[in-house]
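In: no sequence on this one, just coordinates:
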């Protein structure tokens, strides 16, 4: 069955589409970090297949899609996934709700890195609104975890 080789790329592609999908201005502030959540799941489930290199390439695609300076999201995603992959054996043993807290911390790290890099390149100032996606990502983690685990088991992705 060859479809199992496409589960990870398709899930990352769906996450990229969800990341750039237009939302009303009031809801856009709360947009979860779809790409980070999907990368985090695959990095914890299959760290030998989804690692810092995949995060860097996905970040480059995100930089191109969002129109930001090339490398901002690549660096932030790479650092976040590196922290996750370095501790994946410990994180696998946590409950889904404890993992949601870790995802929230990773999301905060990701957003602070993106802010810091954009602040170095442009002259933006920090607003608390930059951290709202941290909370929505934490709330979505159990459902995304369940959905991706079900698809991984259904297609026997190893």
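Out: Nice, I can see it. Not measured: the values here are computed from a predicted model. Numbers count the residues shown, from 1 in each chain.

In: going by C-alpha atoms from here, please, whenever you check contacts or count neighbours.
Out: Will do.

In: where do the helices of this structure begin and end?
Out: Secondary structure of the chain (DSSP state H): helices at 7-20, 25-28, 34-45, 52-66, 72-86, 88-92, 96-121, 132-154.

In: dump those to CSV, plus mean neighbour count.
Out: Below are the helices of the chain laid out as CSV (neighbours: other CA atoms under 10 Å):
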stretch, mean neighbour count
helix 7-20, 17
helix 25-28, 10
helix 34-45, 23
helix 52-66, 19
helix 72-86, 23
helix 88-92, 14
helix 96-121, 18
helix 132-154, 17
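
In: quick one: distance of stretch 89-100 to the chain centre.
Out: Mean-position distance between stretch 89-100 and its chain equals 16 Å (CA atoms, centre = their mean, to the nearest Å).

In: likewise for stretch 124-139?
Out: Here stretch 124-139 is found 14 Å from its chain centre; the criterion is CA atoms, centre = their mean.

In: quick one: end-to-end length of that stretch, please.
Out: 28 Å (CA to CA, to the nearest Å).

In: list the contacts of it.
Out: Residues outside stretch 124-139 that contact it (CA atoms under 8 Å, 6 or more residues apart in numbering) are 29-34, 37, 100-101, 103-105, 107-108, 111, 115, 118-119.

In: same thing but at 6 Å, please
Out: 30-33, 100, 104, 107-108 (CA atoms under 6 Å, 6 or more residues apart in numbering).

In: A further structure is provided below for comparison with the first:
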């Protein structure tokens, strides 16, 4: 498989993650919704930081802003910050055990939720957070193992490097 087709596989997984991220959930179950796009980005940023970077995270953040109807740039800023943190320490994260990486992904998810909350408070002057929002972060941490193993299988089967 040629180089262009290998990069296309990465973009396809990101687009699938984007589609799954913008699917609306009922308000009673929205606290359980995982951040699949962040999980897929985290994998590619840790595995291949030279292929997917902060600019790509920014672009997908703008698309999330457009699809969710939030103020343009909020998710772009948050995704860029998360991408920076992951790219900055990708060697350390890559060398950790999978269960340790799950805790880091849990922390990244908590940071995402807190940054969204801070933007909502500062822009809309409304408080829409509950302790149940940590359930989403816990689900992200647990789902990381599945996403990691699945995307690693894809990366190895298509020889993406």
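Out: On my side now, so go ahead. Treat the numbers as computed from the prediction; the structure is a model and nothing was measured.

In: got the helices of the first structure as a markdown table, with distance to residue 1 of the first structure columns?
Out: Formatted as a markdown table, the helices of the first structure follow (distance: least, CA to CA, whole Å):
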| stretch | distance to residue 1 of the first structure |
| --- | --- |
| helix 7-20 | 12 |
| helix 25-28 | 39 |
| helix 34-45 | 20 |
| helix 52-66 | 23 |
| helix 72-86 | 28 |
| helix 88-92 | 27 |
| helix 96-121 | 30 |
| helix 132-154 | 12 |
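
In: roughly how far does residue 10 of the second structure sit from residue 86 of the second structure?
Out: 17 Å.

In: please apply the same query to residue 110 of the second structure.
Out: 14 Å.

In: out of the contacts of stretch 124-139 of the first structure, which comes closest to residue 13 of the first structure?
Out: residue 33 (13.5 Å; CA to CA).

In: quick one: residues contacting that closest one.
Out: Counting by CA under 6 Å, 6+ apart, residue 33 of the first structure has contacts residue 137.

In: how about it, what's its partner in the second structure?
Out: Per TM-score structural alignment, the equivalent position to residue 33 of the first structure in the second structure is residue 35.

In: map residue 11 of the second structure onto the first structure.
Out: So, by TM-score structural alignment, residue 11 of the second structure is matched to residue 9.

In: spatially central residue for the second structure, please.
Out: residue 38 (0.5 Å; CA atoms, centre = their mean).

In: what's the closest non-adjacent residue to it?
Out: Among residues not flanking residue 38 of the second structure along the chain, residue 79 sits closest, at 7.7 Å (CA to CA, 6 or more residues apart in numbering).

In: and the one you found, what pairs with it in the first structure?
Out: Under the alignment (TM-score structural alignment), residue 79 of the second structure maps onto residue 77 of the first structure.

In: distance check, its match against residue 151 of the first structure.
Out: 23 Å.

In: and if you look at residue 123 of the first structure?
Out: For residue 123 of the first structure, the distance to residue 151 of the first structure - CA to CA - is 43 Å.

In: equivalent analysis for residue 133 of the first structure, please.
Out: For residue 133 of the first structure, the distance to residue 151 of the first structure - CA to CA - is 25 Å.

In: how about residue 87 of the first structure, what's its match in the second structure?
Out: Under TM-score structural alignment, residue 87 of the first structure pairs with residue 89 in the second structure.

In: okay, now its match: neighbour count?
Out: By the criterion of other CA atoms under 10 Å, residue 89 of the second structure has 12 neighbours.

In: stretch 57-66 of the second structure maps to which residues in the first structure?
Out: Against the first structure, stretch 57-66 of the second structure falls on residues 55-64 (TM-score structural alignment).

In: the matching stretch against the second structure, how far on average?
Out: Following the fit onto the second structure, the mean deviation recorded for stretch 55-64 of the first structure is 0.7 Å by mean CA distance after the TM-score superposition for the first structure.

In: got a list of contacts for that stretch?
Out: Residues contacting stretch 55-64 of the first structure (CA under 6 Å, 6+ apart): 70, 73-74, 77-78.

In: same thing but at 7 Å, please
Out: Contacts to stretch 55-64 of the first structure, defined as CA atoms under 7 Å, 6 or more residues apart in numbering, come from residues 16, 39, 69-75, 77-78, 81.
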